[in-house]
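Engineer: coordinates only, sequence not included:
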């Protein structure tokens, strides 16, 4: 309401202001990405104390607008330490402007490396200040060295134009969307004839965060990913139901949930499900657990289709080789075809491991086989209006069928046994759900088998693995939560744009952690 009242003073941009307010993410601490104006504007929001946030970033800003009320009213936003961080994060030749002309601020910005000048103010402001970054020869040389390995200065980096993305599931589609909206030419390549044919091809999926008991960087990143993924699913029309109920089952989850309830998460991220009385439709008894308001049950094909839409799709192209040639990187297919591009992204889930080996960048990729059951909805279960997780998961019905999953098998050579897999999935169901389902037998239920890839530390791997070869993989069973944001962040890195995740988050997921120094 306060923002709407402020925007009312500028009716000429009323439509843009309304779109901004509608797109704002939940106010969870940390990073949130908001895409506006049909993809032409990226708003990077960090909710929290600027003095805590800026030291964690490694970006280069071309200009700053510094406005945080007068220093006397908000002194913590004008400290020498914070102004020093602004200087650290400013690109060569970068500029600033501020309505604040206080002497302490001028001197702090000068100490941070800016040439500072007074200028005429606006309205009741008699004076303002503005200036640009000056660099010493040593600082400029250090900046150039940093750019060589971490190209964040767009004016010094020649980004690739044509980028092949190997794997047309949720990871590849997310990278493609990020590249396309920044003006690159993504090619989605897959061994299948259509996108979302492998692990991203299930009828339904859940989006929910993977929080940690120690509230660590990966936990905070997971929340940021959920914020973006849920909004992406809603925008694509992929959402079946809003909200995911994580039951206190099995017992190990109950212990974790007890810790999560004590953490400082806003209610809009998670709240105790005990407040959900009576039990949600389609469930019997108490709903003991935690509820993720921004969790989603989604249709994967719809979300992947929206993200992949701007990219050229090359199907039935099973990549077996990647070779550097005078023209760029040449991909060889099993049928003898070749395709040459400027850069390559490996995002094919279970197929990433062999390609990493092929380019001498092997990682401990673990592939597991998973099977989901498709269970007919009953009059009782059809009322389920949220996703439910309990060690396994259950979605609201799509086309009259719930998705119930899933198995995890590390023995890829074992014979696929649909009956045993279905029995496993049914046995995961807690007592409050089982009576309302017609779980039946595996016969005629159309179990679906796919393969997931994860890494030894159970964290994603994102980043450059060789010159002009990048990857997004190891997403495990949370691809639809993690990939939309991480794919966009990777696209920004490939094109030399800002990647405003916190330093510990970037380090925790960077592919370089598995590569020789």
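Structural biologist: Nice, thanks for sending it over. Being a predicted model, the structure only gives us computed values, none of them experimental.

Engineer: Only C-alpha atoms from now on, for both contacts and neighbour counts.
Structural biologist: Will do.

Engineer: which residue ranges form the strands in the stretch 401-517 of the chain?
Structural biologist: 401-405, 448-455, 461-466, 469-473 (DSSP state E, counting those that start in this stretch).

Engineer: scratch that, the stretch 1-150 of the chain
Structural biologist: Using DSSP E, counting those that start in this stretch, strands in the stretch 1-150 of the chain cover 30-36, 41-47, 61-66, 90-98, 114-120, 127-133.

Engineer: cool, and the stretch 201-350 of the chain?
Structural biologist: For the stretch 201-350 of the chain, strands defined by DSSP E, counting those that start in this stretch occupy the ranges 205-207, 239-247, 271-272, 289-298, 312-314, 319-325, 328-333, 338-341, 343-346.

Engineer: Highest mean neighbour count across the ones you listed, which stretch is it?
Structural biologist: Highest mean neighbour count of the strands of the stretch 201-350 of the chain: strand 205-207, a mean of 29 (counted as mean count of other C-alpha atoms under 10 Å).

Engineer: mind checking how far the helix ranked longest in the chain is from the chain centre?
Structural biologist: When the chain is parsed with DSSP state H, its longest helix is helix 217-236. Distance of helix 217-236 from its chain centroid, counting by C-alpha atoms, centre = their mean, to the nearest Å, is 6 Å.

Engineer: got the angle for that helix vs strand 289-298?
Structural biologist: Taking axes from the mean of the first three to the mean of the last three C-alpha atoms, to 10 degrees, one finds helix 217-236 and strand 289-298 inclined to each other by 40 degrees.

Engineer: Contacts for helix 217-236, please.
Structural biologist: Helix 217-236 has contacts (C-alpha atoms under 8 Å, 6 or more residues apart in numbering) with 25-26, 30-34, 207-212, 239, 269, 294-296, 298, 302-303, 306, 459, 480-486, 504-505, 508.

Engineer: residues of that helix that come out buried?
Structural biologist: Burial within helix 217-236, assessed by neighbour count using 16 or more other C-alpha atoms under 10 Å, is assigned to 217-234, 236.

Engineer: Could you do stretch 465-474 as well?
Structural biologist: Across stretch 465-474, burial judged by 16+ other C-alpha under 10 Å covers 465, 468-474.

Engineer: same check, this time on stretch 496-512
Structural biologist: Buried-residue list, stretch 496-512, by 16+ other C-alpha under 10 Å: 496-502, 505-512.

Engineer: what number of residues lie near the closest residue to residue 311 other than its chain neighbours?
Structural biologist: The spatial neighbour of residue 311 that comes closest, neighbours along the chain excluded (C-alpha to C-alpha, 6 or more residues apart in numbering), is residue 186 at 5.3 Å. Neighbours of residue 186 under the rule other C-alpha atoms under 10 Å: 28.

Engineer: Included below, for side-by-side comparison, is a second structure:
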């Protein structure tokens, strides 16, 4: 029997807490309080908001119209709730430059379980509405990684990094000490990520010395700018000297409650260019110390896209009107960027994204491998994305049904994996539950042959309705019947040229999101994309064996509850098949897959069965392709030494077309992958914190295939 590989040296575990006589949480690991026993709320306001001067600073919008707070120690989430609450009260919801946005980054090594978090937050009933929203999106425990939570229709973002402080901040900093000491200034996206205010929380240095390290303070410095401030409840010498050494000016003042003194101050940039590059052998052996995924800041300063004075003036072209393009357009518009979406067909979602229904589904596994970790992150992000309440209801309300998805075990290995996942998340049954056959049958409404893993927060979505909803934004203009033949650099940034050689529009940024047709563009012709034919079957609701279906079932195929009197079942995988005609053989395959999942009585086959053919676009490693479009020839030249030594130390960044990005290769997971992929893309464009860690970003990066081919000494594809 195959067993899943456990995580290697996990840096997080659930918080072990007790409760005092006032129902306040106490850390057993550190024998310390989470907040002042005198008044936790007033402590947060005094130490963090007042001494970072936040209410006053928020009255003047920043140049990029978002304000970033970073925190060490999420704990009970009190600091975040207080910051969010005051942001709502004191910050204009919209400015001349578009919606003002708050980014809150928090690193936590010992996350609270959801039940403990709910009990702690109940101490502040004035934040009940905000607490409910936080709890509804809080990641299932125990889990490690980076997770993006979105509130107030995208105006407030919480990036939770469940890791130790050193590793967590390293994941959002653009590069390690190797490149910084070499004098390089690299960025993850279109510009540097700068933290405006630091909340140094966590347990006291005496009880938690592992957190308060020189590496922590150096990472803070890498993410700080000339206007960055900090505050902390402690005035311990190790903290004061560590901050000063990293370039922070420290001021000691009276503390809150029983704390005699505290520190606050601001960052004074330190010049590292005169320091030699490190020659540590362990770094030389580590291929992770390549910087091909990073951008050189100088090139961005020279590009037309970096000269935009305010975000409201920024514009983007999105090529492709399927799930990828519509999600990208929506994510950019939510950040105040005006988008022109160009679709060659007469309506949105007319090709691979055009099925009547799609399951919110990823291939979940407890294995500790990159794709399994990404699938888990994408599932959690998508669950929250589609279920978050907005003015007119959630996207599940408007475009589908959050009826749950049951992953049925068609193989013994799957059963092992799904049981391990259910055991792993047994304290968070809202995320997944193990069900035996009888429980699956009761929940789904049909007699089911197999046990499975139930995801209550998932369901089905109509991709066509979803695309229409995503593009119903005042900053998005949709042009159909517009086929883009070329994307050319122009004075404004990028120009879209149609098949008649006419310039359709110009914009500062261009996003290529047109699936396999991306290979028709000169800039992305080298990307490794392939198409796979798939056919779905449309079965009338009155076919008795399916009439009582209440949830989505996924096995070798899938079947959804009816929409407008029709069930959608599928989908086949036909390699090397370019036929667009409906195939009876494929209908038979879909019905056969249903029979493997459901006890079907001896009744006539469904009548008047119809269907639809689409062509998914996927990649050799099954990850989407998200990020800046690489300039292939310069990349191959700059990293050519990797052909001879895959672990060669190279401090050069990647070479990219300024302002040109891709969102491609969603395969059969478009509904699940597109929300997190679009958020990543928009974060890169807007120089915001990423919704994934740096390691996962490299696995999604468009340049990864070029680098891998060099490491394997494969012939050039150019």
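Structural biologist: Cool, the structure landed. Computed from a predicted structure; not experimentally measured.

Engineer: In contact with the one in the second structure that sits across from residue 105 of the first structure in the alignment, which residues?
Structural biologist: In the second structure, the residue matched to residue 105 of the first structure (TM-score structural alignment) is residue 239. Residues in contact with residue 239 of the second structure (C-alpha under 8 Å, 6+ apart) are 205, 212.

Engineer: Ok, residue 196 of the first structure next?
Structural biologist: Neighbouring residues of residue 196 of the first structure by C-alpha under 8 Å, 6+ apart: 168-170, 300-301, 304.

Engineer: One more pass at 7 Å, please.
Structural biologist: 168-169, 301, 304 (C-alpha atoms under 7 Å, 6 or more residues apart in numbering).

Engineer: In a markdown table, list the residues you listed along with neighbour count and distance to residue 162 of the first structure.
Structural biologist: Formatted as a markdown table, the contacts of residue 196 of the first structure follow (neighbours: other C-alpha atoms under 10 Å; distance: C-alpha to C-alpha, whole Å):
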| residue | neighbour count | distance to residue 162 of the first structure |
| --- | --- | --- |
| 168 | 32 | 16 |
| 169 | 31 | 19 |
| 301 | 21 | 25 |
| 304 | 27 | 20 |
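
Engineer: Tell me which of the strands of the stretch 401-517 of the first structure is the most buried.
Structural biologist: Compared across those, strand 469-473 shows the largest average neighbour count, a mean of 27 (mean count of other C-alpha under 10 Å).

Engineer: Look up the counterpart of it in the second structure, residue range please.
Structural biologist: By TM-score structural alignment, strand 469-473 of the first structure lines up with residues 660-664 in the second structure.

Engineer: Give me the mean deviation of the matching stretch from the first structure.
Structural biologist: Stretch 660-664 of the second structure differs from its equivalent in the first structure by a mean of 0.7 Å after superposition (mean C-alpha distance after the TM-score superposition for the first structure).

Engineer: Give me the distance between residue 530 of the second structure and residue 575 of the second structure.
Structural biologist: Going from residue 530 of the second structure to residue 575 of the second structure by C-alpha to C-alpha, to the nearest Å gives 10 Å.

Engineer: More neighbours: which of those two?
Structural biologist: Set residue 530 of the second structure next to residue 575 and count neighbours by other C-alpha under 10 Å: residue 530 wins out with 18 against 11.

Engineer: quick revisit: so which of the strands of the stretch 1-150 of the first structure is nearest residue 254 of the first structure?
Structural biologist: strand 30-36 (25.9 Å; C-alpha to C-alpha).

Engineer: That closest one aligns to what range in the second structure?
Structural biologist: With TM-score structural alignment applied, strand 30-36 of the first structure matches the range 145-151 in the second structure.

Engineer: Give me the mean distance between that stretch and the first structure.
Structural biologist: Counting by mean C-alpha distance after the TM-score superposition for the first structure, stretch 145-151 of the second structure comes out at 2.0 Å.

Engineer: what's the mean deviation for the lengthiest strand in the second structure versus the first structure?
Structural biologist: Identified as the longest strand of the second structure according to DSSP state E is strand 530-540. Mean deviation of strand 530-540 of the second structure relative to the first structure after superposition (mean C-alpha distance after the TM-score superposition for the first structure): 0.9 Å.

Engineer: Counting by contacts, list what that strand packs against.
Structural biologist: If you count contacts as 3 or more C-alpha pairs under 7 Å, 6 or more residues apart in numbering; DSSP states H and E, strand 530-540 of the second structure packs onto strand 566-570, helix 584-597, strand 610-618.

Engineer: residues near residue 311 of the first structure, how many?
Structural biologist: By other C-alpha under 10 Å, 21 other residues sit near residue 311 of the first structure.

Engineer: and it, what is it in contact with?
Structural biologist: Contacts of residue 311 of the first structure (C-alpha under 7 Å, 6+ apart): 176, 180, 186-188.

Engineer: Which one (most neighbours) among those?
Structural biologist: Counting neighbours by other C-alpha under 10 Å, residue 176 leads the contacts of residue 311 of the first structure with 32 neighbours.

Engineer: Now do the same for it: its match in the second structure.
Structural biologist: Per TM-score structural alignment, the equivalent position to residue 176 of the first structure in the second structure is residue 329.

Engineer: give the contact list for that match.
Structural biologist: Taking C-alpha under 7 Å, 6+ apart as the test, what residue 329 of the second structure contacts is 318, 339, 476.

Engineer: which residue lines up with the second one in the first structure?
Structural biologist: Aligned counterpart of residue 339 of the second structure in the first structure: residue 186 (TM-score structural alignment).

Engineer: helix, strand or coil for that match?
Structural biologist: When classified by DSSP: H, G, I helix; E, B strand; the rest coil, residue 186 of the first structure comes out as strand.

Engineer: pretty sure residue 295 of the first structure contacts residue 205?
Structural biologist: No - judged on C-alpha atoms under 7 Å, residue 295 of the first structure makes no contact with residue 205 at a distance of 10.7 Å.
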